[in-house]
Structure formats: structure tokens, C-alpha cells
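In: need coordinates for the below:
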Amino acid sequence: MDDALDRQWVEDLVRATLEEDLDGGVDVTSTATIDAEQVSVGDFVARSNGVVAGLEVAALVLRLVNDEVEVEQKVADGTQVATGDVLMTVRGKTRQLLTAERTALNLLCHLSGVATQTALWVRELEGTGAAVRDTRKTMPLLRSLEKYAVRCGGGVNHRMSLSDAALIKDNHVIAAGGVAEAFALVRKAFPDVPVEVEVDTVDDAIIAVEAGADLILLDNMDVPELRAAVEKVAGRAKLEASGGLTLATARAVAETGVDYLAVGALTHSAPVLDIALDLREA
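Out: Next comes the predicted model:
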């Protein structure tokens, strides 16, 4: 985990996920079948190729179940791994390892899936000068971890919350009476907050930049429209393409000259990276 993550928040989240799994009781299967003093070694092994993220989170799960567990991380988050690679080795009481297994893997596989999905987009955009960014389309309560996983995959983050940056969308524009009017109202109320304006026409992009916007989201524009917007804005604001983007079209979009591609699928649709915990005798 990096310094951008609130470690106490992560710990509180992990405790809540463990409580969800145990529901105030015990792991009845492991308690019934495994001697309390039995010790095992476990390897977290990649079952498919991808980019790993969340190893320290998985280790935290194990430590909260048994603070005496020994953890040896074999690779760093952000590493491209291959099927069969051992990512982390742990040693501890067998019961506790198995009690923690599913929660640890749920988080690790999901975050690694986000990182892997992001890395595919980063690879597709290589050499274009454009970066792929996440959105607020994240799983409730997992936003910080998912955005961390995006960084592990080589992407960059959009705003974390509604309070740290403004994004004037179409409904705000309708309510305020226009693009320029909405921008002026936000700038007056929050003069120090970064402001991005969403537009769906080249003409509105020009209005936004002339109103003072330094970041403009070009929503659901095709490649010719994006190219026209880049030409008309002429470097006066950063431009972000959004809406309907796919890996198949990503490079063509990036080559229009936009600065960012905003991709909700990095977080809301990323398939998990298959990772397993294989136990062996200590």
C-alpha cells in the first residue's frame, strides 16, 4: 500500500469484512476438522497472467486473524505476474489461515483484477501521450483501494470524492442555465477547487474554455468530434474523453490528442485475477 491510503481506514474495512464472514461466530468447518495447534505454510499463487495489487491488504487480513502469522511477500504490487508465480508465502496456525483465506482472496483477486484491466488500457495507449483515468464508478466503500489498484496498473486517478473537485455535468448545466453560468457559479462558491466541465458538443467545449475551465470532459464524442475539439481548444485546457470507450477504440481516441480517457470499466467491470492459496505442511 502507498502513502495515499489511510491505513487505519483499510484496517477498519478489513475488520468489517472479517466480521461479515464470521457473523460473530467461528469458522465451524476449520474448528471441527483442524487441530488448534496445527501449523501450515501457504502460498498465494497466480492462476492466470496479470498485474497484482493488494498483497499488503491480504496480509493484513491474515494478521488480524492471527497476529503471529509470518508473511513473506515475493513480489511488489504493480508487478506483472504469470500463471504459477508465487506472490506471497505465509506460515501460521492452519485454522486461522483458512479462516482468513476467503476474505484475503476476495480483496486480493478483485484489486489485482482492477490493476490488470488498467494495465491493458495503459498498454493500448502507450506512445500516444494520453493517460487512462478511473471514475467514481466504484464499489461502495472500496473506492480508495480500487483507485490504488488503478495506480498499480499504471493508470491515474480522477477525483476521490464529490468534495475535492467539481465536475459540472449536463444536469448541473440545465439547472444553472448554461455551461458558462454553471462554471461561474462553481468558481464563485469554491474559488480554490479544481473545476472540470462536461460537454457533448465542440461548441460547448469552446464555451467552457472561454469561461475559464482548465479541464473539459468530452462526453460520448466520436473520433472526428474529439479531433475537432482538440483543434479548437488548442491547448487552452486539458481534455478528457469519456463515454462508450473500449479497448478496441482506445488508441484511435488517444491519437486525437486528448489528454485523458476516463474509463469506468476499470473498476465497475474488471474481472478478478484468479489467485489461490495453496497450503502445504510446515
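In: going by C-alpha atoms from here, please, whenever you check contacts or count neighbours.
Out: Will do.
In: helices along the stretch 151-282 of the chain, start to end?
Out: 170-176, 179-189, 202-211, 223-233, 247-254, 265-268 (DSSP state H, counting those that start in this stretch).
In: contacting residues around the first one?
Out: With contacts defined as Cα atoms under 8 Å, 6 or more residues apart in numbering, helix 170-176 is touched by Val179, Glu181, Ala182, Glu198, Val199.
In: just put the helices of the stretch 151-282 of the chain in TSV and tack on distance to Val51 and mean neighbour count.
Out: Formatted as TSV, those follow (distance: least, Cα to Cα, whole Å; neighbours: other Cα atoms under 10 Å):
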stretch	distance to Val51	mean neighbour count
helix 170-176	36	14
helix 179-189	39	17
helix 202-211	36	19
helix 223-233	30	18
helix 247-254	17	18
helix 265-268	13	23
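In: now the other sequence, so there's something to compare against:
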Amino acid sequence: MLTTAQIDPVVTAALAEDAPWGDLTGEVLLPAHATAAARLTAREAGVLAGAEVFAAAFRLADPAAQVTARAADGDRFAAGDVLAEVTGPARAVLRAERVALNLVQRMSGIATATRRMVDAVEGTSARITDTRKTTPGLRALERHAVRCGGGVNHRFSLSDAVMAKDNHLAVLAQQGLDLAEALRTARTRLGHTTVLEVEVDRLDQIDAVLAGGADVVMLDNFSLEDLAAGVRRIDGRAVVEASGTVTLDTVRAIAETGVDVISSGALTHSARHLDLGLDMTVDAGA
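Out: This next block holds a predicted model:
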């Protein structure tokens, strides 16, 4: 789950970006003692992600603001459902409104897209995972949203695992290095808990990759026929990952080839924001 240490810097930066010298409209138009109450309401069906991020925007704008959750991350909801309620100083609520909505809409869109893909492969052995194609600065939030939708996460960063992609292999070939031997040498430099993954784009690369001791073989942009052939050739000696132009229309057929993991950058880079609204009433007080 997300931690405060991951959430607060992102939300603080977003609030500062949106109101670097304060919210001019709220400060000149609204009485300082005015209070506001608002409901986060779904305008379409989806899966919630970012409930704590939503609440953090109001908390960081003013500790006096309070958010009551009516749904939890990972919950499915229908159009018209109330997902959270907000109360507090009107200036703070209105200052945080756009940041809170932008983040929860973004995260819920990712969670919803992920859930659709996960549901599409139900009954197969394939798991749906994301990639590093995330919005800079928002990776922790977007990958949390993938988990809320039932997916799993790929390596979080370049520091987490060895993943030799086509450009890495091109450099090895340019240097005249044997692929299997290069992978074996890399393995000697790794701790025993570190995963070694290699991307291939042709069936004839698989044997060398297996000989080099890869834990995961990524079959990139393979046809369905070649995916099935790759699964047979690997034969349980490594985890098999499929990637490349995965869509909701194609993911079921990819899963049925027998791959273990299907990675999709579209979960984060192409998911649209979900339509959620924050409707409020303002009480100017006595």
C-alpha cells in the first residue's frame, strides 16, 4: 500500500504548483470563517484508487479539513455512488479540490483499465503487470492504482532488477560478446535474490538466453503462434512474459498461449481519467 512518505511529497508539490502564492480567488472572495461540505461522486462506473491521496490534498491544505471515506481502494462502484465526503474551511476545500480530483481521477482511471484487463484473462494462468511507462514523479501512485485494479507491478526502477532489452543486446553484439556468456558473467555480479530478465524478439534467441541463466524471458511483439512456440521452447525453465501492443481486445488470446505474465504500458500511459465530481455547498456561518 502507499505510505504517507510516498503520498505527501507528490501532493505538496501539486498544491504548490496550483497555488504558489495562495488561492487568490478564495482569499478575496470567501469569508475566512466560511465552511464547506462536499461529496466525491462517481459520474461513471469504475474501480477506486487514490482514496488516501484524495484525503491528503485536503489535510495538507488545512489540517482542519476532514475527509470521510465511503469506499476503499480496489472497490468497484457505479455511477452515482458517493465515494467520500469532505468538510472543513471553505478556502482550504476549494484550494485542494482540483489537485485532489486530478489525482483520484487519474488513479481510478488506471485501476479501472487494469481491472478490465485482469477480468479479460480470468481463468488463464497469466497475470497482468505494468511497465516503467509512468508519469515522472507519479510512479508510486500509478503503480498503486494498478494493484487496486488487480494487476501486479513490474520492477519499480532501474535499480531493482537486471532487465536486458534489445538495445542492451545490440551493444553486446556490437562488441562481439557471446550473449549466454555475458549473462552468466552478469549473474556472478548479482546477489542471489536479484532477478535477471532478458527481452527477445526472435525465437532463435531463446536458447542462448536460457543458457545464460535468465529467470524471466520477455517475448516482445511476438505473434500468437510464436508466443505459443516460445512457451513450449522455454518449457518451464523461466517465467515467460509477453509484451508489445497489448490491448483489451488482444489480451485474452495472448493469455491463452500459456505465458505467465502480460505487461502493458498502456495501463499507465494511456488510461483516461475517470469522471468523478466534487459537488459542494458553502455555509458562510453566522
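In: Asp259 of structure 1: how many residues sit nearby?
Out: 20 (other Cα atoms under 10 Å).
In: and which of the contacts of helix 170-176 of structure 1 is nearest Glu20 of structure 1?
Out: Glu198 (39.0 Å; Cα to Cα).
In: list the contacts for that closest one?
Out: Leu167, Ile168, Lys169, Asp170, Ile216, Leu217, Leu218, Asp219.
In: so among those, which ones count as buried?
Out: Burial by neighbour count, 16 or more other Cα atoms under 10 Å: within those this picks out Leu167, Ile168, Lys169, Asp170, Ile216, Leu217, Leu218, Asp219.
In: residue in structure 2 paired with the second one?
Out: It stands for Ile168 of structure 1. Under the alignment (TM-score structural alignment), Ile168 of structure 1 pairs with Ala164 in structure 2.
In: ok, now which ones touch its match?
Out: Counting by Cα under 8 Å, 6+ apart, Ala164 of structure 2 has contacts Leu196, Glu197, Val198, Glu199.
In: any idea how far Ala229 of structure 2 is from it?
Out: 21 Å (Cα to Cα, to the nearest Å).
In: what's the end-to-end length of stretch 123-136 of structure 2?
Out: By Cα to Cα, one end of stretch 123-136 of structure 2 lies 34 Å from the other end.
In: quick check: buried residues in it?
Out: Buried residues in stretch 123-136 of structure 2 (16+ other Cα under 10 Å): Ala126, Arg127, Ile128, Thr129, Asp130, Thr131, Arg132, Thr134.
In: residues in structure 1 aligned with it?
Out: So stretch 123-136 of structure 2 is aligned with residues 127-140, judged by TM-score structural alignment.
In: what about Ala38 of structure 2, is that helix, strand or coil?
Out: strand (DSSP: H, G, I helix; E, B strand; the rest coil).
In: for the counterpart of it in structure 1, give me its contacts.
Out: Using TM-score structural alignment, the equivalent of Ala38 of structure 2 in structure 1 is Gly42. By Cα under 8 Å, 6+ apart, the contact list for Gly42 of structure 1 reads Thr89, Val90, Arg91, Leu97, Leu277, Asp278, Leu279, Arg280.
In: mapped onto structure 2, which of those hold?
Out: Retained in structure 2 by both residues aligned by TM-score structural alignment, their matches' Cα atoms under 8 Å are the following of the contacts of Gly42 of structure 1: Thr89, Val90, Arg91, Leu277, Asp278, Leu279, Arg280.
In: please pick the buried ones from these.
Out: Thr89, Val90, Arg91, Leu277, Leu279.
In: which one in structure 2 is aligned with the third one?
Out: The equivalent of Arg91 of structure 1 in structure 2 is Thr87 (alignment by TM-score structural alignment).
In: using the three-state scheme, assign its match.
Out: strand.
In: quick check: the residue found closest to it once you drop the neighbours it is linked to in the chain vs His154 of structure 2, distance?
Out: Nearest residue to Thr87 of structure 2 in three dimensions, chain neighbours excluded: Ala37, at 4.4 Å (Cα to Cα, 6 or more residues apart in numbering). Separation of Ala37 of structure 2 from His154 of structure 2 (Cα to Cα): 39 Å.
In: that'll do, ta.
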